[in-house]
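# Just the structure for this:
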Amino acid sequence: MRAGSPRLLREINDRAAIEALLRNGPLTRSELEGLIGLSKPATAQLLTRLESADTVVRNGLRGGGRGPRAQLWSVNGALAHVAAVDLTPDAVDVAIADISGAVLTEHRAPMPRGGSTEVLEAFSTAVGKAAGQAGLTPESLLHVVVGSPGAVNPATGELAYAPHLPGWGGFDLPGTLTEMLGTSVSVENDVNLVALEEMIAGRATEVRNFVVIWPADLVGAAVVINGSLLRGATGGAGEIDGLQIPDRAAAETDTDRAGGTFGELLSNVSICKLARAHGLAARNGHGAVRKALTAGPAGREFLVDLSRRIATGVASVVAVLDPELILLSGEIAQAGGTTLNDLVAAELRQLVVPRTPVQLALVTGKPVRSGALHSALAVAREQVFGLPAATTEPFRGRAVAPSAR
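You can find the predicted model right below:
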């Protein structure tokens, strides 16, 4: 096909229109015309062509005032469906969406503590039930993305760095899930998916180099370099739970001051023990942090001690990568809010030369599942529409006018 041929121009224009509709939702012809830069007749012909191909559908009317109401157009969501899954040791949280990004159904189910047969069967049942609620089968899903603690080794497919997920190791995880569900499956580290969501809709939309830190039980990190996730040779980039650090907390909790793992010092048990050393009782780490915010001087001292532990581990990451931004995410970070965030930033400045800003992650709620959904949609849209799979880039595509031939 020659560059500049009518067919090539139509394909470029069609992709630009589809991407505009996916990013902005239902649009009128004139709104679409303004976004992709075509003339009124050319945009009308484009919509007719896409409607004939069942790629776009009419989606109600927009109007008001005294003028006529305008026809709205949207991408045909029924063209393909995907699943996003947040897998934790205790539960599996599934969302089914169509290719437009509309979530059709959600389903959450407990996960057993057993061997591979038990956990895989429970996982498959949960995905099957979610698909059934949307009138689908797992086999009819175009792609499934699973967000999981730990990391999949790209050479073997085995899940590593996840001792808290018994039954999930020792085999090709994406391959096994693909065979079980009858459709393609990707498995991505959960904090990596949080970073993806921050690039799409959070504080990192205009940041090229940053790190997300999840300072909680089983500490994790996601590293983004030049706008791309760094996964490492074995998939273990960001697996900082086992990083050996000293305990710089002032309160005495019988820890080895010479060092322990980052994860041990920020486990629920350790955080609650640190809180008790400051006179605060809580059943879990984020509960202790929330209580400390209203506990006066004792609460403040506990938060300072906790920030020392967090900052000590983060300092190693900053010293090596010198990122533009550190984002704190997860239950502990959200519970501590700006108070804990600012304390961590202050402690970090005492430990490393780079004055890296520290901020709370903006995306809350279900960031892992949301990141998995965007990842699954990127795969589906590349296959169905030929759109670039990079979901973190802002919309820059403009149609090519016929006169440019």
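
# from here on, contacts and neighbour counts on C-alpha atoms
Will do.

# Please name the residues that touch the nearest residue to L293 once chain neighbours are set aside.
Spatial nearest neighbour of L293, excluding adjacent residues (C-alpha to C-alpha, 6 or more residues apart in numbering): G299 at 6.1 Å. Listed by C-alpha atoms under 8 Å, 6 or more residues apart in numbering, the contact partners of G299 are H278, L280, K291, A292, L293.

# Tell me how many other residues crowd the last one.
When neighbours are counted by other C-alpha atoms under 10 Å, L293 registers 19.

# I'd guessed it sits against E301; true?
No - judged on C-alpha atoms under 8 Å, L293 makes no contact with E301 at a distance of 10.4 Å.

# Let's see this one next, to set against the first:
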Amino acid sequence: MHGTEGIDAAKGKVTAAVVGIDLGGTKILAGIADLEGKVLATLREETAHGPGAPVLDQMAALVGNLAIKAGLDVASVCRVVIGVPSAVSPKTGLASLSPNLALPEDRPLAELMSDRLRLPVDVENDVNLAAFGEAVAGAGRGLDNVAFLSFGTGVGLGLVVDGRMLRGAFGRAGEIAYLPTGSDVHRRAPRSENGLFEDEVGTRGVVSRNPDIGGVRELFERAEAGDATAREAIDDLARRGSVGLASVHALIDPEVTVIGGGIGSQPWFFERIRHHLAPLLPFDCHLEPSRHGAEAGMLGAVLNAVHRETRRA
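This is a model prediction of the structure:
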């Protein structure tokens, strides 16, 4: 991406590196890369929960362990970018709207981690970083306006507009989980913990509508084997999801929407959501499956860290 910055040309040794961390409610996926964006090592761990936010020390340890795994001096790490499943205020740096992950509410996560690591740390919404990664080196490469719509445990939307991540005034741009879909929304919305659209298309909604199927993984396995009931359930899920997807194209008009996440990355779901989107809008919408799969958030964080560090230099 940027020649051979951060590499000792005489020895071919990496002298500067960045770390990207995808912090989720159940797992953490982290990667270390040189300043060309080449990933040198990755680590995956279950997210630590409990009093005192042990996940902060867990992430600090991950940075050091990644450097060791890549055969680098820990001091070579010059920047860390963390993606979180939250709205991150661009004004205060505080995280909110994170039902699946308890984060400190009194101090910005970036400050807390920078204090521990003694180096620059930036925190962004995880799906925004996934969108950034797809725009830089994925299905949206070379495009200025890219949306990333993730269907999985929950639902999230990341946006790159005019080449930059769109955060909104309070960091809530792309909080599509709260899109008021379905019937009688004024009565149902105040009772919804995670948002009406997420109630429709998230894992909980899928399982509640299909109690005879053990879970989402089993649903797709049965559909792959030709089970008609499972295929009908996925078709119904895609039809519900297409409403949110149509809203993205009507309001944002991206050049491409990349579909990802544990559910979104399934080929059968992708084909059906494209099918159900077609009659909703009087214009064509360009859709692509994620090129980065389960690593989309981590790779987006890595590439964003490279972007920040090389731009600074």
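
# circling back to that earlier point, for the residue nearest to L293 of the first structure, what is the corresponding residue in the second structure?
If you follow G299 of the first structure across to the second structure using TM-score structural alignment, you land on A230.

# same check, this time on T312 of the first structure
Using TM-score structural alignment, T312 of the first structure sits opposite V243 in the second structure.

# Pretty sure its match sits in a helix.
Yes - looking at V243 of the second structure with DSSP: H, G, I helix; E, B strand; the rest coil, it is inside a helix.

# Assign a three-state SS to the closest residue to it other than its chain neighbours, would you?
Spatial nearest neighbour of V243 of the second structure, excluding adjacent residues (C-alpha to C-alpha, 6+ apart): L277 at 7.4 Å. Of the three states, L277 of the second structure takes helix according to three-state DSSP.

# isn't L277 of the second structure right up against L245?
Yes - here L277 of the second structure reaches L245: they are 7.3 Å apart, a contact under C-alpha under 8 Å.

# between these two, who's got more neighbours?
L245 (25 against 20).

# Distance check, that one against R188 of the second structure.
Noted for L245 of the second structure: a distance of 21 Å to R188 of the second structure, by C-alpha to C-alpha, to the nearest Å.

# Same question for K27 of the second structure.
31 Å.

# Same check on P289 of the second structure?
32 Å.

# who's more crowded, these two?
P289 (21 against 14).

# In the second structure, which residue is most central in space?
By C-alpha atoms, centre = their mean, the second structure has its centre lying nearest to V127, at 2.9 Å.

# Next up, the contacts around that residue.
G83, P85, F148, L149, S150, G156, L157, G158, G297.

# May I ask which two of those are separated the most?
G83 and L149 (15.5 Å; C-alpha to C-alpha).

# between the two, who's got more neighbours?
Counted by other C-alpha under 10 Å, G83 of the second structure and L149 do not tie: L149 has more neighbours, with 29 against 26.

# picking that back up, so which of the contacts of V127 of the second structure belong to strands?
Members of those lying in strands (criterion: DSSP state E): G83, F148, L149, S150, G156, L157, G158.

# Can you tell me which of the residues you listed is closest to L117 of the second structure?
The nearest member of those to L117 of the second structure, counting by C-alpha to C-alpha, is G83 at 16.6 Å.

# which residue lines up with the closest one in the first structure?
Superposed on the first structure with TM-score structural alignment, G83 of the second structure falls opposite G147.

# ok, now F270 of the second structure?
Match for F270 of the second structure (TM-score structural alignment): N341.

# I'd guessed that match sits against Q359; true?
Yes - because the distance of 6.4 Å satisfies C-alpha under 8 Å, N341 of the first structure is recorded as touching Q359.

# Name the residues contacting each of the two.
Common neighbours of N341 of the first structure and Q359 (C-alpha under 8 Å, 6+ apart) are L328.

# re earlier: kindly confirm my reading that the match of F270 of the second structure forms part of a helix.
Yes - applying three-state DSSP, one finds N341 of the first structure inside a helix.
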